[in-house]
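Novice: show me the folded form of this:
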Amino acid sequence: MKWILFISLVPLFYLLLRQSTAHRRKTLARLAMLKDNRRPKEGSALAPRVKGLRWRQVARGLATKWMGRWSQGRIRRVHMQLLRSGNPFNVTVPEWIGLKLFILSLTTLVGLALFIATNGRGTSLVLLISFAFLGWLLPDFWLLRKGKQRQELLERQLPSLLDLLSVSVEAGLGFEQALGRIGQKLPNPMAEEIRRLLGEIQYGSSRTESLRRFADRAHVDSIRNFVSATIQAEKLGIGMAQILRVQSKEVRRKRRMRAQEQAMKAPIKILFPLLLFVFPAIFIAILAPALLHILQTFSHGF
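Specialist: A predicted model of the protein is given here:
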């Protein structure tokens, strides 16, 4: 079995070695042309490629057949997950699915190698299936974790946004102009969302639709409330500065209540580590000398 695994890995090493030598030859050829003040023609084999373009094409190619029967709703859900996580790799839905398929292939190969190395035992078959599931689900879990972190950052930055927006509107700036100024001062991800919001408005989308899309991307209750209040104020003709002040106070009140709630949960969270780790160590430190003394006394007595 080990010889089969070794023989199956030989072509992979050969392809990697061939790819590295081909890349080295092309690099040397480009350097020689630059030395002679010549520029490779666009589209030729010696022309430099756009960074990241090749793996994106490979990822899209992998996902094309896989996503052939996907519904639009499923594609839209994956697209929304990418937006809510901030799209860390700046990929499209087919490119993300292609990356997942590539990771699935790698983990399946690792599981297959373990299966062959252990002569196909029952536990190795379970490992093979587990590695395959892990390769498919791990990217989604990572994306959800990035989305949660981004939501926490957006919720933490919202009070600062509301305060600055309220002051700017009271000073006489328009809503979009105030957002543009604030977007230059706030850190990401709030600044990124403000730039996207203003970009949608500049490209012809209405303020209401752009704000609703902002709330969908953020997926934070306090931002949804802020967007709803802003849209309602625009429809009813209420002063924007007053709405922003009320929203800022409400957001800070909810954040304070959430902090108090977390503080009340802290003793319960500390209880289990105390019972599992601290109390046993204390009991051992206190009772161990007494137990040793009792054992020595009984051993001398008998």
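Novice: every contact and neighbour count from this point should use C-alpha atoms.
Specialist: OK.
Novice: the chain: helices as residue ranges?
Specialist: In the chain, helices defined by DSSP state H lie at 2-35, 53-66, 72-84, 93-117, 122-170, 175-183, 190-202, 207-218, 221-236, 240-273, 279-301, listed in chain order.
Novice: make JSON lines out of those and add mean neighbour count.
Specialist: Listed next are the helices of the chain as JSON lines, based on neighbours: other Cα atoms under 10 Å:
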{"stretch": "helix 2-35", "mean neighbour count": "12"}
{"stretch": "helix 53-66", "mean neighbour count": "15"}
{"stretch": "helix 72-84", "mean neighbour count": "15"}
{"stretch": "helix 93-117", "mean neighbour count": "20"}
{"stretch": "helix 122-170", "mean neighbour count": "17"}
{"stretch": "helix 175-183", "mean neighbour count": "17"}
{"stretch": "helix 190-202", "mean neighbour count": "18"}
{"stretch": "helix 207-218", "mean neighbour count": "19"}
{"stretch": "helix 221-236", "mean neighbour count": "16"}
{"stretch": "helix 240-273", "mean neighbour count": "14"}
{"stretch": "helix 279-301", "mean neighbour count": "11"}
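Novice: wait, Glu170 touches Ala241, no?
Specialist: Yes - Glu170 lies in contact with Ala241 (Cα atoms under 8 Å); the separation is 5.9 Å.
Novice: next, name the residue at the spatial heart of this protein.
Specialist: Nearest residue to the geometric centre of the chain (Cα atoms, centre = their mean): Lys146, 2.9 Å.
Novice: what sits against it?
Specialist: Contacts for Lys146 (Cα atoms under 8 Å, 6 or more residues apart in numbering) come out as Ser85, Gly86.
Novice: now the other sequence, so there's something to compare against:
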Amino acid sequence: MTIALVLVIVITAAGLGLLSYLVIAGPDPTRSRALGNLTRGLADRAGAGRQQGGLSRGLSPGAVGTRWVPQGELRLLDRLLSEAGRPAAWPLERVVAVKLWSTVIAIVLMLLYVVQAPTGRTVVLGFLMVALVYAAPEIRLYGIGVERRETMGRELADILDQMSIAVEAGLGFEAALVRVSQNSDGVLSGELRRTVQDMQVGQPRREAYLALGERTKVPTLRRFIRTIIQAEESGLALTEVLRTQAAEMRLVRRQTAEEKAQRIPVKVIFPLVFCIMPIVFIVILGPVALNIIDAFR
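Specialist: Got it, this is the predicted structure:
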């Protein structure tokens, strides 16, 4: 038992050390992005599919542990990273390495826990802990993606107002898009700048707009993109379209805020019943109960 305990401690310490190294001294994200920009498109010209392009750019040839992760899992992580805005400090290979070594450490701790108390309950709790640690990166990235989509949805109305003013001042739609993306800050402005860069390097406008909707996955933005594409194909004036869309987005934002406000009473019920009301009962009925007990003595 002592030798097994020492072995478990050594393995855990080694895993923690390697995990710290991967997090602190991992590949330089700036260098990885520069290499990805230089090699972008080479795989497509060689005949590789577009679906694997983003994944191959996110992984270096010597990425740690990627061979032990299924391709479906890698594609899921790559998609979640894209929805989360691809944080510069967390490229795909680092997320995979942290995921694997965190799972290894969780398995070691689970075995240590089960050895000390070998019951069915400890085994179930141990497996649940390992499963939670294994799924933690996906859960965190999904949460970041949801927050990012909500932020872009709130910013859309203001962006459309600025674009409407720019178009009314005489700029074309693409020039207004460039002006607004350069003069605005926020998550949506960054995505608009990327769309402008895609069009500047030769991507057709329709494909660039559709790629924007696919990256962001914001329903209101996707609806606006479809409206703009239809207006351009039909030859309609974009000024009125932008004004109408901006008013609609402000209405959607107000309705969303009202919906969240209506949820507050329901969310307050559980803290009120389980946290506040017991304290109130103790403060009010406690002295009465003590007096009754003293009276019957």
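Novice: map the residue nearest to the centre of the first structure across to the second structure for me.
Specialist: Alignment note (TM-score structural alignment): Lys146 of the first structure maps to Ile144 of the second structure.
Novice: how close does its match get to Leu81 of the second structure?
Specialist: Distance, Ile144 of the second structure to Leu81 of the second structure, using Cα to Cα, to the nearest Å: 9 Å.
Novice: then Gly65 of the second structure?
Specialist: Counting by Cα to Cα, the separation of Gly65 of the second structure from Leu81 of the second structure is 18 Å.
Novice: cool, and Arg263 of the second structure?
Specialist: Applying Cα to Cα, the value for Arg263 of the second structure to Leu81 of the second structure is 30 Å.
Novice: again, but for Val69 of the second structure
Specialist: Taking Cα to Cα, one finds Val69 of the second structure at 16 Å from Leu81 of the second structure.
Novice: same check on Asn37 of the second structure?
Specialist: Going from Asn37 of the second structure to Leu81 of the second structure by Cα to Cα gives 17 Å.
Novice: likewise Ile3 of the second structure?
Specialist: Taken as Cα to Cα, the span from Ile3 of the second structure to Leu81 of the second structure is 42 Å.
Novice: now Ala208 of the second structure
Specialist: Distance of Ala208 of the second structure to Leu81 of the second structure, given as Cα to Cα: 20 Å.
Novice: now do Gly58 of the second structure
Specialist: 10 Å.
Novice: any common contacting residues for the two?
Specialist: Residues touching both Gly58 of the second structure and Leu81 by Cα under 8 Å, 6+ apart: Leu92.
Novice: show me what contacts the spatially closest residue to Leu81 of the second structure that is not a sequence neighbour?
Specialist: Distance criterion Cα to Cα, 6 or more residues apart in numbering; nearest residue to Leu81 of the second structure, sequence neighbours excluded, is Leu141 at 6.5 Å. The neighbourhood of Leu141 of the second structure, defined by Cα under 8 Å, 6+ apart, consists of Leu80, Leu81, Ala84.
Novice: mind redoing it with 10 Å?
Specialist: Counting by Cα atoms under 10 Å, 6 or more residues apart in numbering, Leu141 of the second structure touches Leu77, Arg79, Leu80, Leu81, Ser82, Glu83, Ala84, Gly85, Arg86, Pro87, Glu147.
Novice: what does Arg207 of the first structure correspond to in the second structure?
Specialist: Using TM-score structural alignment, the equivalent of Arg207 of the first structure in the second structure is Arg205.
Novice: from Leu212 of the second structure, how far off is the closest residue to its match other than its chain neighbours?
Specialist: In space, Arg205 of the second structure comes closest to Met199 once its chain neighbours are excluded; the distance is 6.1 Å by Cα to Cα, 6+ apart. Separation of Met199 of the second structure from Leu212 of the second structure (Cα to Cα): 11 Å.
Novice: same check on Thr151 of the second structure?
Specialist: The value you get for Thr151 of the second structure to Leu212 of the second structure, if Cα to Cα is used, is 15 Å.
Novice: tell me the counterpart of Gly180 of the first structure in the second structure.
Specialist: Counting by TM-score structural alignment, Gly180 of the first structure lines up with Val178 in the second structure.
Novice: likewise for His293 of the first structure?
Specialist: Checking TM-score structural alignment: His293 of the first structure goes with Asn291.
Novice: quick one: residues contacting that match.
Specialist: Asn291 of the second structure touches Leu285, counting by Cα under 10 Å, 6+ apart.
Novice: what's the answer for Arg33 of the second structure, then?
Specialist: When contacts are counted by Cα under 10 Å, 6+ apart, Arg33 of the second structure is found next to Thr39, Arg57, Gly58, Ala88, Pro91.
Novice: against Val196 of the second structure, how distant is the closest residue to the third one other than its chain neighbours?
Specialist: What it means is Gly58 of the second structure. Distance criterion Cα to Cα, 6+ apart; nearest residue to Gly58 of the second structure, sequence neighbours excluded, is Leu92 at 5.6 Å. Relative to Val196 of the second structure, Leu92 of the second structure is positioned 25 Å away (Cα to Cα).
Novice: Val96 of the second structure against Leu77, yeah?
Specialist: Yes - here Val96 of the second structure reaches Leu77: they are 8.3 Å apart, a contact under Cα atoms under 10 Å.
Novice: what's the overlap in contacts for those two?
Specialist: Shared contacts of Val96 of the second structure and Leu77, counting by Cα under 10 Å, 6+ apart, come down to Pro137.
Novice: distance check, the closest residue in space to Leu99 of the first structure that isn't next to it in sequence against Arg213 of the first structure.
Specialist: Among residues not flanking Leu99 of the first structure along the chain, Ala59 sits closest, at 5.8 Å (Cα to Cα, 6+ apart). Separation of Ala59 of the first structure from Arg213 of the first structure (Cα to Cα): 28 Å.
Novice: identify the residues contacting Pro88 of the first structure.
Specialist: Pro88 of the first structure makes contacts with Leu82, Leu143, Lys146, Gly147, as judged by Cα under 10 Å, 6+ apart.
Novice: please apply the same query to Ile97 of the first structure.
Specialist: Here Ile97 of the first structure is in contact with Ala59, Arg60, Leu62, Ala63, Thr64, Trp66, Met67, Val78, Val91, Ile103, Trp136, Pro139 (Cα under 10 Å, 6+ apart).
Novice: try 7 Å
Specialist: By Cα atoms under 7 Å, 6 or more residues apart in numbering, the contact list for Ile97 of the first structure reads Ala63.
Novice: same thing with the one 3 residues further on?
Specialist: The neighbours of Lys100 of the first structure, taking Cα under 7 Å, 6+ apart as the test, are Trp136, Pro139.
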